[in-house]
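**Q** Following is a predicted model, sequence given first.
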Amino acid sequence: MNKILNFHLVNDAEWFDKIICLTKSKYTMVDIDMLSRYYDGKVKLKNACHITIDDGDKTFYDIIYPVLKKYNVPASLYVSPKIFNEHINYWFQEIEGYDPDTVKQIVAEMAGVDAGALQPFEFWDIMKTMPVEKIQEVLNRYRERTGTVLKPYQNMSIAELKEVDAHGLVTIGGHTMNHPILQNETDASSQYEISHSIAELAELLGHPVKCFSYPNGIPGYDFTDRERNTLKESGISVAFSTEATNFSKTDNRYSIPRIGVSNSESMLFLKVKLFAGPLWLILKKLKKSGEYVARAQIKKILSA
């Protein structure tokens, strides 16, 4: 069973240390180059695992990276170069802690709909139905209305990013410019988000970028063949979704599945993910994601 594990922020070094020890004891840890060769048909992989981390939160440098170095475990890190070049937070970092009712009221005003229609929904799901330009408008209006100031910067510095890249254990890949749900974007915006993130990250690091991960990342909901084709044209070798299955040769190399690991998830639950095999995949399929059902309903309301 070949697996890719995906992390975001991690605030418990001991917890992450245990996960890496467990994973390394059961799997052969592989890097991006090996995965690329696997999808080229040049090598076979059995019981292999790759670690990915999205966004580049400061906890990567402070907690995740030291553990990876301690055990010499290769990984890949996916970041948006705009965040680092402009020293700003991702939209989802800024909106954390905002009053949900005020956010819903602003969205309703912008769409010209009754705010009551949005009350049953999580405001995170509402945001994920909107182009990133509209999300930024919501945040701007919220700050103006409430007097809320921008949060302190929450991500790695450019110097830290370059240090990680130069060490060679972690491969750094693209993650769009503004972290949109790409399917919500126009053709031009989707192409910009992907191609510019790859080009700007390559310029920042001083070498070509060969891998990419999609924000949110479920095929058919968050991205489509439009995005896969842009990545292929941009010279990307492999790209990752968040479809929670094992990876295999039958995958589209621009939509490789990853199994998400939540911050401080119990070790017992993680062991089920890692070792239950086909049973885990069956259990996942039995639970239809409420997020995507909700997003479809929200889109109907906002477009009415």
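**A** Thanks, I have the structure now.
**Q** from here on, contacts and neighbour counts on C-alpha atoms
**A** Will do.
**Q** all strands of the stretch 101-250 of the chain, in order?
**A** 170-174, 211-213, 238-240 (DSSP state E, counting those that start in this stretch).
**Q** With distance to K24 and mean neighbour count as extra columns, can I get these in JSON lines?
**A** Shown next, in JSON lines, are the strands of the stretch 101-250 of the chain (distance: least, C-alpha to C-alpha, whole Å; neighbours: other C-alpha atoms under 10 Å):
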{"stretch": "strand 170-174", "distance to K24": "16", "mean neighbour count": "26"}
{"stretch": "strand 211-213", "distance to K24": "23", "mean neighbour count": "27"}
{"stretch": "strand 238-240", "distance to K24": "21", "mean neighbour count": "24"}
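**Q** Can you lay out these as TSV showing distance to Q191?
**A** Formatted as TSV, these follow (distance: least, C-alpha to C-alpha, whole Å):
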stretch	distance to Q191
strand 170-174	13
strand 211-213	14
strand 238-240	15
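**Q** now for the ones you listed, which one comes closest to D54?
**A** strand 211-213 (7.6 Å; C-alpha to C-alpha).
**Q** Tell me the secondary structure at L35.
**A** What DSSP: H, G, I helix; E, B strand; the rest coil gives for L35 is helix.
**Q** Quick check: closest non-adjacent residue to it.
**A** What sits nearest to L35 in space, not counting adjacent residues and going by C-alpha to C-alpha, 6 or more residues apart in numbering, is V238, at 7.9 Å.
**Q** Was I right to think that neighbour contacts S36?
**A** Yes: assessed by C-alpha atoms under 8 Å, V238 is found in contact with S36 at 6.4 Å.
**Q** now the helices: where do they sit in the stretch 51-200 of the chain?
**A** For the stretch 51-200 of the chain, helices defined by DSSP state H, counting those that start in this stretch occupy the ranges 58-59, 65-71, 81-85, 91-94, 100-111, 123-127, 132-146, 158-167, 187-205.
**Q** For the last one, buried residues please.
**A** For helix 187-205, the buried set under the neighbour-count rule, 16 or more other C-alpha atoms under 10 Å, comprises 189-202, 204-205.
**Q** try the fourth one
**A** When neighbours are counted by 16+ other C-alpha under 10 Å, the buried residues of helix 91-94 are found to be W91, E94.
**Q** same thing with the third one?
**A** For helix 81-85, a neighbour-count test (16+ other C-alpha under 10 Å) marks P81, K82, I83, F84 as buried.
**Q** same check, this time on the second one
**A** Taking 16+ other C-alpha under 10 Å as the basis for neighbour counts, the residues of helix 65-71 that come out buried are Y65, V67, L68.
**Q** before we move on, the earlier item: quick one: the buried residues of helix 81-85 as CSV, columns for distance to F7 too.
**A** Below are the buried residues of helix 81-85 laid out as CSV (distance: C-alpha to C-alpha, whole Å):
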residue, distance to F7
P81, 19
K82, 21
I83, 19
F84, 19
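**Q** quick check: angle from the strand of greatest length in the chain to strand 170-174?
**A** Determined from DSSP state E, the single longest strand within the chain is strand 48-54. Here strand 48-54 runs at an angle of 50 degrees relative to strand 170-174 (axes from the mean of the first three to the mean of the last three C-alpha atoms, to 10 degrees).
**Q** Below is structure B, check it against A:
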Amino acid sequence: MSGPHAPVLLAEVIEALSPKPGDVVIDATFGAGGYTRAILATGAEVIGLDRDPSVRPHADAVANDFPGKFQLVRTPFSGLSEAFAGTGKPRLDGAVFDIGVSSMQLDQGERGFSFMRDGPLDMRMSSEGESAADIVNGWDHGPLAHILKQYGDERQSGRIATAILRRRASQPFTRTLDLAEVVEKALGGRRGAPTHPATRTFQALRIAVNDELGELTAGLEAAEATLSPGGRLAVVTFHSLEDRIVKAFLTERSGNSPGGSRHAPALIETRKPSFTLQFKGAREAGEAELAANPRARSARLRAAVRTEAPAWKAAA
């Protein structure tokens, strides 16, 4: 698969979706179109979703290669239901999500996602709304430390937040490498660490800027509400926060939650499973893919099939 972004677990995703001629599949995170091209090659149609305006050249190339089989809708995947309704298609046979930032975005220093490339401290996937610079220059110590800990699993979140507030008092942050340097110094340098000290901070800021966890939950609910009976859902995640959300959602919706919900056990008991799991647990990349694409190291795939039961959100 050529292009700037190699889709991870591609064979496993296609197996989970099982697309065939006549099917309609949503690629909820179009990116550079890796999954989309593989799905289109089976004869299925694809509706691509992406809130990043920079994907347009990739979408145009796909549309040119597969005329009449592909369309792109610029929307976050929380807008999946509305995007599908706007196509006028009678049924949705599959949906795939590839959660998180793409290597394509990381490679573009001007997008501000990377602590390894100098660029404006931005991190907005849609180029709209609050940027990472707005957060580090404007948030109080408590909320800033909270997101570093919650979204980045950063144990030294308080120390980093203190260093950020101290520095911004004299000079606001505007560049990625500037912030990365301050974080590195706050943590005492690299000291031979296998990962850059700013990794967790940049992850946390990116998740906060783009409301990635809220978008993921909304996207899963939208897929549940929109997939036709027998429709297949495949979700690829890259860190434990995302994977826990997907696991909890599919475990609950497939009726496998131990003891039901402690908040509303009676309601849970009246709901029929809206999904059946395709396999237990999560699938991971094999040795060959890991050797070819180190990004696949943390990837996890979970997949399920939509039942005929009503969507749980609609029944709430």
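**A** Sure, I can see it. Keep in mind the model is a prediction, meaning the values are calculated, not measured.
**Q** Post the TM-score for the overlay when you can.
**A** The TM-score (TM-score structural alignment, normalised by the length of the first structure) is 0.31; 155 aligned residues with a C-alpha RMSD of 6.3 Å.
**Q** Out of the helices of the stretch 51-200 of the first structure, the one nearest V293 of the first structure is which?
**A** When the helices of the stretch 51-200 of the first structure are compared by C-alpha to C-alpha, helix 123-127 sits nearest V293 of the first structure, at 9.7 Å.
**Q** The closest one - contacts with which helices or strands?
**A** helix 100-111, helix 290-302 (3 or more C-alpha pairs under 8 Å, 6 or more residues apart in numbering; DSSP states H and E).
**Q** out of these, nearest to D54 of the first structure?
**A** helix 290-302 (19.7 Å).
**Q** helices or strands next to that closest one in the packing?
**A** Right, helix 290-302 of the first structure is packed against helix 123-127 by 3+ C-alpha pairs under 8 Å, 6+ apart.
**Q** in the helix it packs on, what counts as buried?
**A** F123, D125, I126, M127.
**Q** Buried deepest among the helices and strands packed on helix 123-127 of the first structure, which one?
**A** Ranked by mean neighbour count, these are led by helix 100-111 with a mean of 18 (mean count of other C-alpha atoms under 10 Å).
**Q** what angle do that helix and helix 290-302 make?
**A** Relative orientation of helix 100-111 of the first structure versus helix 290-302 (the same axes, to 10 degrees): 40 degrees.
**Q** now for helix 100-111 of the first structure, which elements pack on it?
**A** Judged by 3+ C-alpha pairs under 8 Å, 6+ apart, the packing partners of helix 100-111 of the first structure are helix 123-127, helix 132-146.
**Q** Please tabulate these in a markdown table and include distance to T102 of the first structure as additional columns.
**A** Output for those, formatted as a markdown table (distance: least, C-alpha to C-alpha, whole Å):
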| stretch | distance to T102 of the first structure |
| --- | --- |
| helix 123-127 | 10 |
| helix 132-146 | 7 |
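**Q** looking at these, which is buried most?
**A** The most buried one of those (mean count of other C-alpha under 10 Å) is helix 123-127, showing a mean of 19.
**Q** Quickly find the element holding E15 of the second structure.
**A** Secondary structure from DSSP states H and E places E15 of the second structure in helix 10-17.
**Q** what does that helix rub up against?
**A** Applying C-alpha atoms under 8 Å, 6 or more residues apart in numbering, the contact partners of helix 10-17 of the second structure are Y35, A38, I39, G94, A95, V96, R232, L233, A234, Q278, L301, A303.
**Q** I only care about the residues you listed that end up buried; give me the PyMOL line for that.
**A** Those of those that count as buried under 16+ other C-alpha under 10 Å are selected in PyMOL with:
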select buried, resi 35+38+39+94+95+96+232+233+234+301+303
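**Q** Among the contacts of helix 10-17 of the second structure, which are located in strands?
**A** Applying DSSP E to the contacts of helix 10-17 of the second structure, the entries found in strands are G94, A95, V96, R232, L233, A234, L301, A303.
**Q** Same list, the residues you listed, but as a markdown table with distance to E215 of the second structure please.
**A** Listed next are these as a markdown table, based on distance: C-alpha to C-alpha, whole Å:
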| residue | distance to E215 of the second structure |
| --- | --- |
| G94 | 19 |
| A95 | 15 |
| V96 | 14 |
| R232 | 20 |
| L233 | 16 |
| A234 | 16 |
| L301 | 18 |
| A303 | 18 |
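**Q** farthest pair in those residues?
**A** The span of those, defined through C-alpha to C-alpha, is set by G94 and L301 at 14.8 Å.
**Q** before we move on, back to that, closest to I135 of the first structure out of the buried residues of helix 187-205 of the first structure?
**A** S189 (14.1 Å).
**Q** circling back to that earlier point, with R145 of the first structure as the reference, name the closest of the helices and strands packed on helix 123-127 of the first structure.
**A** R145 of the first structure lies closest to helix 100-111 among those, at 9.1 Å (C-alpha to C-alpha).
**Q** what angle separates that closest one from helix 132-146?
**A** 120 degrees.
**Q** What is the neighbour count of L77 of the first structure?
**A** Counted with other C-alpha atoms under 10 Å, residues neighbouring L77 of the first structure total 26.
**Q** With D125 of the first structure as the reference, measure out to it.
**A** Distance, L77 of the first structure to D125 of the first structure, by C-alpha to C-alpha, to the nearest Å: 25 Å.
**Q** what does D101 of the first structure give?
**A** Counting by C-alpha to C-alpha, the separation of D101 of the first structure from D125 of the first structure is 13 Å.
**Q** Then I194 of the first structure?
**A** Counting by C-alpha to C-alpha - I194 of the first structure and D125 of the first structure are separated by 23 Å.
**Q** Columns distance to M29 of the first structure on top of the helices of the stretch 51-200 of the first structure, output as CSV?
**A** Below are the helices of the stretch 51-200 of the first structure laid out as CSV (distance: least, C-alpha to C-alpha, whole Å):
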stretch, distance to M29 of the first structure
helix 58-59, 22
helix 65-71, 11
helix 81-85, 27
helix 91-94, 31
helix 100-111, 41
helix 123-127, 34
helix 132-146, 35
helix 158-167, 18
helix 187-205, 25
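**Q** do you know which of those lies nearest K18 of the first structure?
**A** With C-alpha to C-alpha as the criterion, K18 of the first structure lies closest to helix 65-71 of these, at 9.7 Å.
**Q** which helices and strands does that closest one pack with?
**A** Judged by 3+ C-alpha pairs under 8 Å, 6+ apart, the packing partners of helix 65-71 of the first structure are helix 13-26.
**Q** make it 7 Å
**A** Helices and strands touching helix 65-71 of the first structure, as assessed by 3 or more C-alpha pairs under 7 Å, 6 or more residues apart in numbering; DSSP states H and E, are absent.
**Q** what's around E269 of the second structure, how many residues?
**A** E269 of the second structure: 13 neighbours (other C-alpha under 10 Å).
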